[in-house]
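Asks: This is a predicted model, with the sequence first.
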Amino acid sequence: MTPPASDATSSSSSSASSSSMVPPWLAALWKRSITLFPLKLVGNTVATLGFFPLYFWIMKNAGQAWVLPLTPVDRLIAFWPWLLPVYLSLWGYIALPVLLARDMRELTGFSLGCAAMTLLALLVFWFMPTAIPNFVVETTPGTSLQFLKMVDSAGNAFPSLHVSFSVFSCVVLARQLRAVGAPLWLRAINVAWAAGIVYSTMAVRQHVLIDVLGGFALGVAFGVATRRRGTAAVPA
């Protein structure tokens, strides 16, 4: 039975109204998220799990590490173990540019950027091994911080890949959010999250200023190098 014309019109109007309530930038982010999702999920998982064995192998087998000196900035930054969740959040943060890649070209660009940046840093770790000073840090047995200190030793310090990944991700995410017309508050959260991760590397005593600066420069360099040339920012 065909509904009365007034009901059909009302239903159509209600549907259109509901659709208009979703901001265009949010719809664009959703569209990006579901594009190539199985490939993004598998690729990001394999890349993350594959990174650690190589990283720790180099840490174990590289030569004698040069201990990096402390700067006045390092002495000013207090030990703040409560920032450990922020430090560990990198592994969720770095997945966002993958999730929000618009197409295969953008996904490949970010992935190759991460791979090249990692390779360069690993070469530095191998041929010029460095370590942070042996900070005296009291940790409660059985906590996440104690586990981190046991597993991720002071080696492989310069440049900080933790910082490089966060800065590179921030640059790419900023580009993606701008492309879909995301609001300023969301773009500010992106920068604040990356800044928090960078700061946390020193606050939990995993890095010092020298290797943070090295990681920052590396992340910015690859962020600029992977920028699409000659393309306007358009909603996707």
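Replies: That came in fine, so what should we check first? Computed from a prediction, not measured in an experiment: that's the story for all the values here.
Asks: can we go C-alpha only for contacts and neighbour counts from here?
Replies: Noted.
Asks: Strands of the chain, start to end?
Replies: 66-67, 130-131 (DSSP state E).
Asks: Show me the one of these that comes nearest residue 13.
Replies: strand 130-131 (64.2 Å; CA to CA).
Asks: ok, and the closest non-adjacent residue to the residue nearest the centre of the chain?
Replies: Centrality entry for the chain: nearest residue to the mean C-alpha point is residue 94, 2.8 Å, by CA atoms, centre = their mean. Once flanking residues are discounted, residue 94 sits nearest to residue 169: 5.7 Å by CA to CA, 6 or more residues apart in numbering.
Asks: One more to weigh against that first structure:
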Amino acid sequence: MSLKTRLCYLVISWLSCGLIYIASGFVKGTNWIIPETPIDQFIPFNPQGIWLYLGFYVYIPYTFITVKESLVKRITFAFVITACISGVLFFCLPSSIVFPAFKNDGLSASLLAFISENDTEQNCFPSMHASLITLCLFANWDRKNWIRTITCTSITLLMYYCIIAVRRHVFIDLAAGIVLASLVWLVSGVMLRNSTKPNTSR
């Protein structure tokens, strides 16, 4: 598969998620404030985690460009399905969290403040950020290349940690995003496999 084709799939995937994410910012109504759990309280707030949080914008293109050709359509399909399901939840159940106040001192804090000011606050549950990097992890998982697998797993786990550390999400919506991605990945695999089976009926 050519790089151009891979990039087309990447654009389709990101556009579907981006449009849903932006549209959810226009939702009006009372937000469900997602409560913190002991896990959230255990992880200290740290603006420096914003750099790995933003690694999301490198991790996704890397996945689409380097993943096995046989998985490009599957991850694209999974991105679109995840965006649609997340969109329904964003519109039917607007959700937010209690964002901590912090001093805008230093580059990391300034960057986090900029993102906080320009981000939407009605679409925390489920965490699409967590969903998409989870789908990337599944796509990058390769039993024949353990270096790639371990590296991508470590990066994904660190991103999970930083998502909570910068308080863009809490554990409940992070976990919801992971569960959603896991189910969608399974379903997309089954649907694509069935669609490619030869029709033997007469």
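Replies: The structure has been received and is ready for your questions. Because the structure is a prediction, the values reported are computed rather than measured.
Asks: Once they're superposed, tell me the TM-score.
Replies: Here the TM-score for the pair of chains, by TM-score structural alignment, normalised by the length of the second structure, is 0.84; 190 aligned residues with a CA RMSD of 2.2 Å.
Asks: Single out the most deeply packed of the strands of the first structure.
Replies: strand 130-131 (a mean of 24; mean count of other CA atoms under 10 Å).
Asks: Please state the offset of that strand from the chain centre?
Replies: Relative to the centre of its chain, strand 130-131 of the first structure is centred 23 Å away, using CA atoms, centre = their mean, to the nearest Å.
Asks: which one is residue 48 of the second structure nearest to, not counting chain neighbours?
Replies: Using CA to CA, 6+ apart, the closest residue to residue 48 of the second structure is residue 108 (5.2 Å).
Asks: After alignment, which residue of the second structure pairs with residue 29 of the first structure?
Replies: Per TM-score structural alignment, there is no equivalent position to residue 29 of the first structure in the second structure.
Asks: Just give the closest residue to residue 29 of the first structure, not the sequence neighbours.
Replies: Once flanking residues are discounted, residue 29 of the first structure sits nearest to residue 100: 6.6 Å by CA to CA, 6+ apart.
Asks: thinking the one you found is in contact with residue 33, fair?
Replies: Yes - between residue 100 of the first structure and residue 33 there is a contact at 5.1 Å, judged by CA atoms under 8 Å.
Asks: Compare the two (neighbour count), which wins?
Replies: residue 100 (26 against 18; other CA atoms under 10 Å).
Asks: which ones are touching residue 63 of the first structure?
Replies: 126, 127, 129 (CA atoms under 8 Å, 6 or more residues apart in numbering).
Asks: Show me which of these are buried.
Replies: 126, 129 (16 or more other CA atoms under 10 Å).
Asks: quick one: contacts for residue 164 of the first structure?
Replies: Residue 164 of the first structure neighbours (CA under 8 Å, 6+ apart): 117, 215, 216, 217, 218, 219, 220.
Asks: The second structure: which residue goes with the first one?
Replies: Residue 117 of the first structure maps onto residue 82 of the second structure when the alignment is built from TM-score structural alignment.
Asks: Can you give me the neighbour number for that match?
Replies: 25.
Asks: circling back: what is the equivalent residue in the second structure for the residue nearest to the centre of the first structure?
Replies: Match for residue 94 of the first structure (TM-score structural alignment): residue 60.
Asks: and the residue nearest to residue 94 of the first structure, what pairs with it in the second structure?
Replies: Checking TM-score structural alignment: residue 169 of the first structure goes with residue 136.
Asks: Also residue 55 of the first structure?
Replies: In the second structure, residue 55 of the first structure lands on residue 21 (TM-score structural alignment).
Asks: go on, residue 41 of the first structure?
Replies: Aligned counterpart of residue 41 of the first structure in the second structure: residue 7 (TM-score structural alignment).
Asks: ok, back up a step: just name the closest of the contacts of residue 164 of the first structure to residue 65 of the first structure, please.
Replies: Distances from residue 65 of the first structure to these, taken by CA to CA, are shortest for residue 215, at 17.7 Å.
Asks: ok now do the aligned partner of the closest one in the second structure, which residues does it touch?
Replies: Correspondence of residue 215 of the first structure to the second structure, assessed by TM-score structural alignment: residue 177. Residue 177 of the second structure makes contacts with 125, 126, 127, 128, 129, 130, 131, as judged by CA under 8 Å, 6+ apart.
Asks: Reformat those residues into CSV and put distance to residue 112 of the second structure next to each item.
Replies: Below are those laid out as CSV (distance: CA to CA, whole Å):
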residue, distance to residue 112 of the second structure
125, 20
126, 21
127, 17
128, 18
129, 15
130, 18
131, 21
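Asks: Helices - which of those land there?
Replies: 128, 129, 130, 131 (DSSP state H).
Asks: Can you report how many residues lie near the third one?
Replies: Yep, that's residue 130 of the second structure we're talking about. 26.
Asks: For it, which non-adjacent residue is spatially closest?
Replies: residue 177 (5.3 Å).
Asks: picking up where we left off before, could you double-check that the residue nearest to the centre of the first structure sits in contact with residue 166?
Replies: Yes - assessed by CA under 8 Å, residue 94 of the first structure is found in contact with residue 166 at 6.7 Å.
Asks: Fine by me, we can end here.
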